[in-house]
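Peer 1: all I have is the shape, not the residue letters:
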């Protein structure tokens, strides 16, 4: 196991029941601690008060992470940040949800609606535009589903 140093990036590889931390999430190491409770640890997040004073730290034990080096540069084509926030990448949700429709246009509208809902809180300062687009595509999907029901 490679020991992390300040400035390294680590990826969580193991959960601990007492800590709410997602496997796969990446953190920058901001400090190291030789031992706490006889276990080497790194500090990966430090929440601060408005005056800049630290008040909460996130500790990660060496058995729960892998060092991944420097933070990867965002990939605006393959994994845009506004589509990769949260537990699931948006494209995976779209494949799963839209794949259940036999009609191509209906599946497209549902998938595009999912896309806009997923990115709404992350893309722009206000989510309103994305939410309106999502609603429009959902409306078109519902209209298409009704057309198909009439056939």
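Peer 2: Okay, I see it. Small disclaimer: the values here were computed from a predicted structure and weren't measured.
Peer 1: okay, CA-based contacts and neighbour counts for the rest of this
Peer 2: Fine.
Peer 1: now residue 40: which helix or strand?
Peer 2: Per DSSP states H and E, residue 40 falls inside strand 39-48.
Peer 1: list the buried residues for that strand?
Peer 2: The neighbour-count check on strand 39-48 (16 or more other CA atoms under 10 Å) flags 40-46 as buried.
Peer 1: could the residues you listed be laid out in CSV, adding distance to residue 137?
Peer 2: As requested, those are exported to CSV (distance: CA to CA, whole Å):
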residue, distance to residue 137
40, 51
41, 48
42, 46
43, 44
44, 40
45, 39
46, 41
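Peer 1: take the one below as the second:
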């Protein structure tokens, strides 16, 4: 009866067989695991990765985020309220202002991107309208 093919029979396994940790469970060997050096391919890959990987700390000024410096309505209301001598809330004050000044379309509009970009933009990521600092000054 012939035995089933084994991975050890594959020609490529001869070179990598030495890279497999040699585990010894005999009490005389201390029952520990002895590791063998990485095969040449792995050492070469580690050297290439060390050279190829960019600096993990990107420059914050270089990051281009589409919603950078944009504010959600709650943040707008809070900042406006800090500048005026009365309470300013999302409902009804902020809503009344964007409607009156035509800064953005009504909720559930067919095209939510039709906005006054100087003051407001639609964010697909948040599925919401976001406002600029110019809007706070304009309110």
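Peer 2: Looks like it came in fine. Source: prediction; values computed, not measured.
Peer 1: and the TM-score between these chains?
Peer 2: With the length set by TM-score structural alignment, normalised by the length of structure 2, the two chains reach a TM-score of 0.24; 57 aligned residues with a CA RMSD of 5.2 Å.
Peer 1: summarise which helices and strands the strand holding residue 40 of structure 1 is packed against.
Peer 2: strand 26-28, strand 31-36, strand 54-61 (3 or more CA pairs under 8 Å, 6 or more residues apart in numbering; DSSP states H and E).
Peer 1: let me know the angle separating it from strand 54-61.
Peer 2: Comparing the axes of strand 39-48 of structure 1 and strand 54-61 via axes from the mean of the first three to the mean of the last three CA atoms, to 10 degrees yields an angle of 150 degrees.
Peer 1: so strand 39-48 of structure 1 versus strand 31-36, what angle?
Peer 2: 140 degrees.
Peer 1: which residues in structure 1 form helices?
Peer 2: Assigned by DSSP state H, structure 1 shows helices spanning 90-98, 104-123, 128-150.
Peer 1: just the buried residues of the last one, please?
Peer 2: To tie it back to what came earlier, the one meant is helix 128-150 of structure 1. 130-131, 133-135, 137-138, 140-141, 144.
Peer 1: separation between residue 41 of structure 2 and residue 130 of structure 2?
Peer 2: 51 Å (CA to CA, to the nearest Å).
Peer 1: looking only at neighbour counts, state which of those two leads.
Peer 2: Neighbour tally, residue 41 of structure 2 and residue 130, criterion other CA atoms under 10 Å: the higher count belongs to residue 130, 21 against 9.
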